[in-house]
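J.: Here you go, sequence then predicted model.
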Amino acid sequence: MNKIDYKSAGVDINRGYEAVQKMKKYVESTYIKGVLGSIGGFGGMFELPKGYEEPVLVCGTDGVGTKLQLAFMTDRHESIGIDCVAMCVNDIACIGAKPLFFLDYIGTGVLEPNQVENIVKGISIGCKEAMCAIIGGETAEMPNFYKKGEYDLAGFSVGIVEKSKIITSDKLKQDNVLIGVSSSGIHSNGYSLVRKLCFDVQKLNVDTFISQLNKTLGEELLTPTKIYVRLIQNLINKFDINGIAHITGGGWIENIPRILSPDLKAVVTIKNHKISPIFNLLKEWGNLEDKDMYNTFNMGIGLVVAVDKSYADEVLKEIQKTDDAYIIGKVEKRNGEEEIEFI
């Protein structure tokens, strides 16, 4: 009888070793003060930074969703790694936390070392932009569980903030001004609808050149999510920020109200900011109404910052040193109305 081993069952341990060696340089390039140990241990270690009186750890986890299908279609995997980092660190940064470290999980049917290397390369780019370290991760090879060439990707990040400086809805007040900060595109949300409109309805492919975008459809759809950590850290060090909303799945309608207390509402306008061309195309291709769009996509605004009206212009000017930004609304008293009102 022939030997039936792990490799014959579909799991090649040597590919795993090769993948670790290929990703090692990217992981180590993210190391910052506080990292203990090195890649390959049974757990990642990070020493808490000194100088905090009441340090609070803030955690966030997320995946990339069906945007992964674009990576499979184009065989481009680097930007997906950036997305994975962004979706985690942007969330915890909204609470005022500075990201410390990041861990990733990659599950696949057949481990392809070059593919994993490119994913982790993107993760390292995202982590360096977020000023945090990769201290661990996991690659799981599960034969016949995923289609050939496909995988799933998820991440987990931990940050730190002084307890007295946590940004909560308690800080938001009536007449606060809402400042919208530009996105880099669709980011990592709404891709089930995006793929349906682009590939099923319009019958386009990833190599189709879209004149309104001045690039191919694949290039546009794979644009990585903007990482806002440096911007947020700069703002909270210079100003008293009352609320920050990361505009992800659910668009403006779901995410802006998340920073409001029950007695307040957001009054926003859709005419004060620049809408990325891709959103106009999606609206046309789907015959969608504004409410549909603002309840699904970020519409060109990836972050909303709430500040006191007395220094809103100063905050706006500070943001505009690095990002496009616009005053998109204000906070008002809520008397039974919807949490968000469009004007």
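T.: Yep, that arrived.
J.: alpha carbons only for contacts and neighbour counts from here, please
T.: Will do.
J.: what are the ranges of the helices in this protein?
T.: Secondary structure of the chain (DSSP state H): helices located at 13-28, 68-74, 78-93, 113-129, 191-195, 217-221, 229-238, 251-255, 277-286, 290-294, 312-319.
J.: how much does the fourth one deviate in direction from helix 78-93?
T.: For helix 113-129 against helix 78-93, the angle by axes from the mean of the first three to the mean of the last three Cα atoms, to 10 degrees is 40 degrees.
J.: next one: the last one
T.: Relative orientation of helix 312-319 with respect to helix 78-93: 150 degrees, computed using the same axes, to 10 degrees.
J.: here comes the other one, which I'd like you to weigh against the first:
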Amino acid sequence: MKILITGAAGFIGSAVAERLTAIGVDVVGIDNLNDYYDVNLKLARLKRIKHPNFTFIKLDLADRQGMADLFKLQQFDRVINLAAQAGVRYSIDNPLAYADSNLVGFVNILEGCRHNKVKHLIYASSSSVYGLNAKTPFETSDSVDHPISLYAASKKANELMAHTYSHLYDLPTTGLRFFTVYGPWGRPDMALFKFTNKIMNGEEIDIYNNGDMQRDFTYIDDIVEGIIRIQDVIPEKDADWNVEEGSPADSSAPYRVYNIGNGKSEKLMDYIESLELSLGIEAKKNFMPMQPGDVYKTYADTSGLFKVTGYEPNTPIKKGVENFVNWYRDFYDK
């Protein structure tokens, strides 16, 4: 078994690569190591994957010829695409970065899978695709036609593109809509990392919508477990499926989409309180209005993923936040 992991120096990608190599899978990891956030953190993540069956290649998804050569040379059995230009707010100011990575890059992934008989493509979508949806929990059978950021729109586009290739070329694809992932080795642009840094430096933390927000916070180990399980569940054709009675999350083609989250919605202020307790410091709070592209609440219905994998997250927020704080103090020697 040989698996390609894109975004291998990223938060989720590096964790999945570490887990797969530890159980004996040959993994090729690629990443463009861009400077969207601290490259040294990305390099440190790669260093912890100390397995002889891991190969790292610096490569950009948008490099059409480079990607075509990679697929032809390596002949992967499966692909786990976790590379993307991330960040909702960043997409408002830097839209072209999302076109290059999330659209052009994803076409290159699909083409590589198509021409080299990849047996299963698993790719990262996002809870952001639910956009203006107010009904919770979010179900994969819901319409996701009203994204409110370019990032969300690019992830919705990935799902549509994947379906097209599943339909035209019988390429088995599985999309995973990630809900707020946190934990050790996390991204510096995400709330937990930013809050921790500012609290420890005695700075104010910006809290949007005056703290009245809820998120389905999902610990990194639980996310990795879900990915490991679903990559063995390869979608099959369903000749009896039809648009009128079916769900947007499945198809007559070998195509499926699942929510992958904690399955509960937590108050942002409770999340911050857990962080304050772990740090032993009360945060200085700057309450602000809702920001463009933000949503009030996320909450995943994960029953679909549980049905096919038995996946059930089991890390409570207090423990997950404590683990992050312990890692942060150790990594930054604070």
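T.: Structure's in. What do you need? Remember, it's a predicted structure, so these values are computed and weren't measured experimentally.
J.: Can you calculate the TM-score here?
T.: Once superposed, chain against chain, the TM-score is 0.29 (TM-score structural alignment, normalised by the length of structure 2); 169 aligned residues with a Cα RMSD of 6.8 Å.
J.: what's the closest of the helices of structure 1 to P99 of structure 1?
T.: Smallest distance to P99 of structure 1 across the helices of structure 1 (Cα to Cα): 6.3 Å, for helix 78-93.
J.: before we move on, the earlier item: tell me which of the helices of structure 1 sits most buried.
T.: Scoring those by mean neighbour count under mean count of other Cα atoms under 10 Å gives helix 78-93 as the most buried, with a mean of 27.
J.: C84 of structure 1 and A154 of structure 1, how far apart?
T.: 6 Å (Cα to Cα, to the nearest Å).
J.: Would you agree L192 of structure 2 is in contact with Y182?
T.: Yes. In this structure L192 of structure 2 lies within contact range of Y182 using Cα atoms under 8 Å: 7.2 Å.
J.: Between the two, point out the one with more neighbours.
T.: Y182 (24 against 20; other Cα atoms under 10 Å).
J.: quick one, what contacts the more buried one?
T.: L192, F217, T218, Y219, I220, G320, F324 (Cα atoms under 8 Å, 6 or more residues apart in numbering).
J.: Distance of it relative to I12 of structure 2?
T.: When Y182 of structure 2 is compared with I12 of structure 2 (using Cα to Cα), they lie 9 Å apart.
J.: So for those two, which residues contact both of them?
T.: I220.
J.: Surely E266 of structure 2 touches E273?
T.: No. Applying Cα under 8 Å, one finds E266 of structure 2 not in contact with E273, separated by 11.6 Å.
J.: ok, back up a step: show me the one of the helices of structure 1 that comes nearest P55 of structure 1.
T.: helix 78-93 (14.3 Å).
J.: between that closest one and helix 229-238, how big is the angle?
T.: With the same axes, to 10 degrees applied, the angle from helix 78-93 of structure 1 to helix 229-238 works out at 20 degrees.
J.: so what secondary structure elements neighbour helix 78-93 of structure 1?
T.: Applying 3 or more Cα pairs under 8 Å, 6 or more residues apart in numbering; DSSP states H and E, one finds that helix 78-93 of structure 1 makes contact with strand 55-63, strand 98-108, helix 113-129, strand 151-162, helix 229-238.
J.: Would you tell me which of the ones you listed gets closest to T216 of structure 1?
T.: helix 113-129 (20.7 Å).
J.: and C127 of structure 1, what does it touch?
T.: Neighbours of C127 of structure 1 in contact, by Cα under 8 Å, 6+ apart: T30, I82, V85, F102, A133, I134.
J.: With distance to G243 of structure 1 added, can I get the residues you listed in a markdown table?
T.: Converted to a markdown table, the contacts of C127 of structure 1 look like this (distance: Cα to Cα, whole Å):
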| residue | distance to G243 of structure 1 |
| --- | --- |
| T30 | 29 |
| I82 | 25 |
| V85 | 22 |
| F102 | 24 |
| A133 | 26 |
| I134 | 28 |
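J.: Which one of those is nearest to E284 of structure 1?
T.: Using Cα to Cα, the contacts of C127 of structure 1 come closest to E284 of structure 1 at I82, 29.0 Å.
J.: what's the closest non-adjacent residue to the closest one?
T.: G126 (4.6 Å; Cα to Cα, 6 or more residues apart in numbering).
J.: Verify the stated contact: the one you found with I80.
T.: No. G126 of structure 1 lies out of contact with I80 (Cα under 8 Å); the separation is 9.8 Å.
J.: who touches both of those two?
T.: By Cα under 8 Å, 6+ apart, no residue touches both G126 of structure 1 and I80.
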